[in-house]
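> curious how this folds, go ahead:
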Amino acid sequence: MAGSETDRFWKEFASRHWEQEPLSLPSSPVQLGIGDEELLRALVLAADPENRLEGSGLPKVVVTVDGRTQPIDTRVFLPLAEDGSLDDYLARVDRHMRDHEWSVAVSGLHAVSAPLWDRAKRMSDDVFRWTGTRVAGRVDIDTFIGRYTSTNVGVHVDHAGNFGFTLRGRKTLLTWAPEHAEQVPQHTADYASARGLADVLVGEPGALTYFPSRQLHVGESPDAVAVNVNIAFFTRSDPAAVVLEAVGGLLGRARPAGEPGADAHVADGIPAPTAATLDALVGLSRGEIEDAVWEHSMRALTSGGLGVGRPSESPVPVPRDARVRLADEVVLRQRTLADGRRGVAVQGHTVKVADHPRLEAALTALACGDTLDLGQWERDTDSAAVPLLHAVLLRLSAWRATRVESAESGTVRSAGPVL
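Coordinates of the predicted model:
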């Protein structure tokens, strides 16, 4: 019954709401499915700058007090060691800020939490399955916590379709269709004159809200602390940025040891560090650039648009007589790289190993949804391919990309995410 109810929801959502009109359900068959403990853990990890992923800047924390973004130490606004629960954390911060409005916004929670990564990926897969749409931009899972009269930036457009789940309190969202843009004051909290034109979405525990990417919106939670977790689908993308980011990563790795400082000799009007970067750029081959762009693109494709790899867990060696297949909804792509190695992309990660035709064939079978009998495969294959495949499978297990069935017991030894 639950499955058919969920199917009915998605069918109606795809036909009436996706990128068309807002939705507010007081009780929804689609829930976040992430408990207080995991959200608290993700916030603790997000509070430590050491956990920010290089190149992505995620997770990102923004704190506001009385509507102003604070260039201050944000640690007091995030969970501390003495906070035993989500409610303890919320009560502590609200006591500290009892005479002020406050909010904490943390984006990119999927960069530090595997359960949140899995949940956002599943939502992305569901949207794609029912609407046929993979957004051009990125997918993000974030939280917005606080007690505030209105979102600090006022009425605004994110260019992201937004699913909202409320874990605590009550959050009201006012949204306006883009055709009302000229009648709605934007980037200000003074929008009372346009309130009558708004669709009102109510977020409470058990409810679901959604608004399309072009919708103007503002949030309100003035009476008590609200905790919202949002899964956002950004619709804007710059193809040139993909190439620039990929090439920038290559240049970062190619930077020679002992690179001259910023005050080094300037030749022909070009600072020496810049000249060194230009030399490194000229030295890149077309194949190297294509590989970097492929890896960047596969990070997005295999993560459902999340753009970062699933946080790794302890790898589980795969028995040599096991049966292996990809976990449900896992996407695997592969490529022969310019240096002759095989690149394998899955769950937002890439692993690179020596190439072998039998390795390529085995990975192709997995990518097509086949189950690989490793014992039979080893008997039929070149022995040189065996350690290569097991090296890949070990990495895949750390990203929970496979389901492995022991030949002896018939039980699953390791598995992908279960939601």
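> contacts and neighbour counts: CA atoms only from here.
Will do.
> what's around Asp73, how many residues?
8 (other Cα atoms under 10 Å).
> could I get the buried residue list for stretch 327-344?
327, 329-337, 342-344 (16 or more other Cα atoms under 10 Å).
> let's verify Val218: helix, strand, or coil?
Under DSSP: H, G, I helix; E, B strand; the rest coil, Val218 falls in the strand class.
> excluding chain neighbours, what is closest to it?
If the residues on either side of it in the chain are set aside, Val218 comes closest to Val155, at 4.8 Å by Cα to Cα, 6 or more residues apart in numbering.
> what about the one you found, neighbour count?
For Val155, the neighbour count with other Cα under 10 Å is 22.
> re earlier: among the buried residues of stretch 327-344, name the ones in helices.
Assigned to helices by DSSP state H, none of the buried residues of stretch 327-344 qualify.
> out of these, who's nearest Arg253?
Set against Arg253, the nearest of the buried residues of stretch 327-344 by Cα to Cα is Leu337 (16.9 Å).
> for the closest one, what are its contacts?
287, 291, 343 (Cα atoms under 8 Å, 6 or more residues apart in numbering).
> could you also give me the structure for this next sequence, so I can compare it with the first?
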Amino acid sequence: MPAPLPASQTPGEPSLLLPRSFWKDFARKHWDREPVLYRGLFAAHFPTLDEIFAALVEASERCNRGEYPPLRILRFFIEHEDGPNGLPYYSMVFPLSPQHLPLPEDVNAEGYLARITKWLGGKRFGITLNSTQCFHWGHWLQMQSFLTGFREQVGVPLGGGDSAVFFGNYRYTPFGIHKDDLHVFYFVVEGRKTISLWPFDALSQRDEVPKDPDFIHRPGGIVLKDKAEEEKLLSQATLLRGQRGDLMYWPASYWHRAEPSEGLAVSASLGVSFRSPFFTQMGPVGGQWPERLRHTELPRGPGWRLPASLRKSLQQQAQRRNVLAVERERTAEWVRFLTGGAMEGTPPVAQEAPLSAKEWIRTEPSRPIVGVPLPGGQWMVSAHGHSTVLSPSPTVRRRLERLLASLDSGKPQSIEALEDAFFSRLTARAFSRKAFRALLDDLVRWRAVRRCEPPASRR
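Presented below is the predicted three-dimensional model:
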């Protein structure tokens, strides 16, 4: 089995980077063809139960504050006794109360499991979390680094990527045998997981499956009549049996279901999609939307612009509706999407004090900060899926471009020196020092820059 590459350019960052040889072999043998199980692929930085629990607590607290619509991020399922047809069934709890969700006072996953099991009177349960990368910075780094080689070999999926957590002691996938419009990389974080899989054609002739040639690219489900039918289908399935630290993959076309396991089982499912955004269905006749980009078209620092294929599609959409604001808003949206590594949502912001003049900062060059002109004369600074829009004069814009180029070098930078260089011979009305500091503080909150020690020669 190939050994992983070095973890990261930034010491201490978790990385699941894999060598090019692995991705070349994967693309040739398995990508969009067949499921596969990999054992012991990662020497370090594999997602842990503590990290997943921390993400669940963060998501729970934000949901309890009303930051997300009900069922948008978290779903809670209770497993009931076997139904009349001999199969278990699940009810989804709505609305969710704090009692259902992981809380800081649970301390850890074991504490939450004990509390919720007692509260449910011993019934099995499952909790799912979408967009896990939005609730834990380390998880975002893990998924981004893992996808690095995938993007290089297969391309950047413009349908996005999303990491979903499945946590609980439930026996079967609560929504039964189903298929997604996502290619799935499945990380077994805790316990054991058995996944049953069927190629699309194996179940495509069933009555509940639409007879549409394009349905292979869309999500759907299978309705089992009774235990006998379930046993018949299971006899035809391919089984992947994973344990903690293992990685599975299956194509978007495959039907699948998680099978019973003992005790707590936790997994993170990284899905990537090549579907087109909804608004392209309203685009001009003959308008094209690229389903993927080359990895070299991702943000790469000074001078980067939204790829030409995306700009053309967005311009066509704006022309059809004759609204410049459409092109500006969509351009900003796709810049944020690509600076966020083509993942759904943004990583959590850092809670840090404002920078002082005597501090030093640096960036990770592999995740550059970009400045992009927007239709209508505005200028946008974006990193890690976050952004701010400015309306600078040509002189100020050139200075902002030099500022970002200096930061993207990855070298330690003095706040005082950056500020002195920026405002040298610049009129006071052109751009305020307060706005300059606010921009740097935004970059710290977005985790695009981090505080660091000055070089040894400056100490």
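> for stretch 271-281 of the second structure, buried residues please.
Buried-residue list, stretch 271-281 of the second structure, by 16+ other Cα under 10 Å: 271-276.
> same question, stretch 182-201 of the first structure
Applying 16+ other Cα under 10 Å to stretch 182-201 of the first structure flags 184-186, 189, 198-201 as buried.
> returning to what we had before: so the residue nearest to Val218 of the first structure makes contact with Glu220?
No. When contacts are counted by Cα atoms under 8 Å, Val155 of the first structure is not listed as touching Glu220 (10.9 Å).
> identify the residues contacting stretch 188-203 of the first structure?
22-24, 26, 150-155, 164-166, 170-176, 180, 183-185, 209.
> how long is that stretch end to end?
22 Å (Cα to Cα, to the nearest Å).
> ok, now stretch 21-29 of the first structure?
Termini of stretch 21-29 of the first structure sit 19 Å apart (Cα to Cα).
> which part of the second structure lines up with it?
Matched against the second structure by TM-score structural alignment, stretch 21-29 of the first structure falls on residues 34-42.
> residues touching that stretch, excluding its own?
With contacts defined as Cα under 8 Å, 6+ apart, stretch 34-42 of the second structure is touched by 1-4, 16, 30, 197, 240-242, 245-251.
> list the contacts for the residue most central in space within the first structure?
With the centre of the first structure defined as its mean C-alpha position, the nearest residue by Cα atoms, centre = their mean is Leu306, 3.2 Å away. By Cα under 8 Å, 6+ apart, the contact set of Leu306 of the first structure is 110, 117, 120-121, 138-140, 300, 348.
> also Arg395 of the first structure?
Here Arg395 of the first structure is in contact with 315, 351 (Cα under 8 Å, 6+ apart).
> what about the helices in the first structure?
Counting by DSSP H, the helices of the first structure are 2-16, 36-47, 86-96, 114-131, 239-254, 272-282, 286-301, 357-367, 374-380, 386-398.
> just want the angle from the last one to helix 357-367.
Helix 386-398 of the first structure runs at 30 degrees relative to helix 357-367, counting by axes from the mean of the first three to the mean of the last three Cα atoms, to 10 degrees.
> where's helix 386-398 of the first structure relative to the chain centroid, distance-wise?
24 Å (Cα atoms, centre = their mean, to the nearest Å).
> tell me the buried residues in that helix?
386, 388-390, 392-398.
> out of those, which comes closest to Ile34 of the first structure?
So of the buried residues of helix 386-398 of the first structure, ranked by how close each gets to Ile34 of the first structure (Cα to Cα), first place is Ala398, at 21.0 Å.
> tally up the residues packed near Glu101 of the first structure, please.
21.
> ok now do it, which residues does it touch?
Contact partners of Glu101 of the first structure, counting by Cα under 8 Å, 6+ apart, are 65-67, 146-149.
> redo the buried residues of stretch 327-344 of the first structure as JSON lines? Include distance to Thr411 of the first structure.
JSON lines is the format used below for those (distance: Cα to Cα, whole Å):
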{"residue": "Ala327", "distance to Thr411 of the first structure": "15"}
{"residue": "Glu329", "distance to Thr411 of the first structure": "21"}
{"residue": "Val330", "distance to Thr411 of the first structure": "20"}
{"residue": "Val331", "distance to Thr411 of the first structure": "23"}
{"residue": "Leu332", "distance to Thr411 of the first structure": "24"}
{"residue": "Arg333", "distance to Thr411 of the first structure": "27"}
{"residue": "Gln334", "distance to Thr411 of the first structure": "29"}
{"residue": "Arg335", "distance to Thr411 of the first structure": "32"}
{"residue": "Thr336", "distance to Thr411 of the first structure": "34"}
{"residue": "Leu337", "distance to Thr411 of the first structure": "36"}
{"residue": "Arg342", "distance to Thr411 of the first structure": "31"}
{"residue": "Gly343", "distance to Thr411 of the first structure": "30"}
{"residue": "Val344", "distance to Thr411 of the first structure": "27"}
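> which one of those sits closest to Ala407 of the first structure?
For those, the residue nearest Ala407 of the first structure by Cα to Cα is Ala327; the value is 17.6 Å.
> aligned partner of the closest one in the second structure?
Counting by TM-score structural alignment, Ala327 of the first structure corresponds to Glu364 in the second structure.
> distance check, the closest residue to its match other than its chain neighbours against Ile177 of the second structure.
Distance criterion Cα to Cα, 6+ apart; nearest residue to Glu364 of the second structure, sequence neighbours excluded, is Gly410 at 5.7 Å. Going from Gly410 of the second structure to Ile177 of the second structure by Cα to Cα gives 48 Å.
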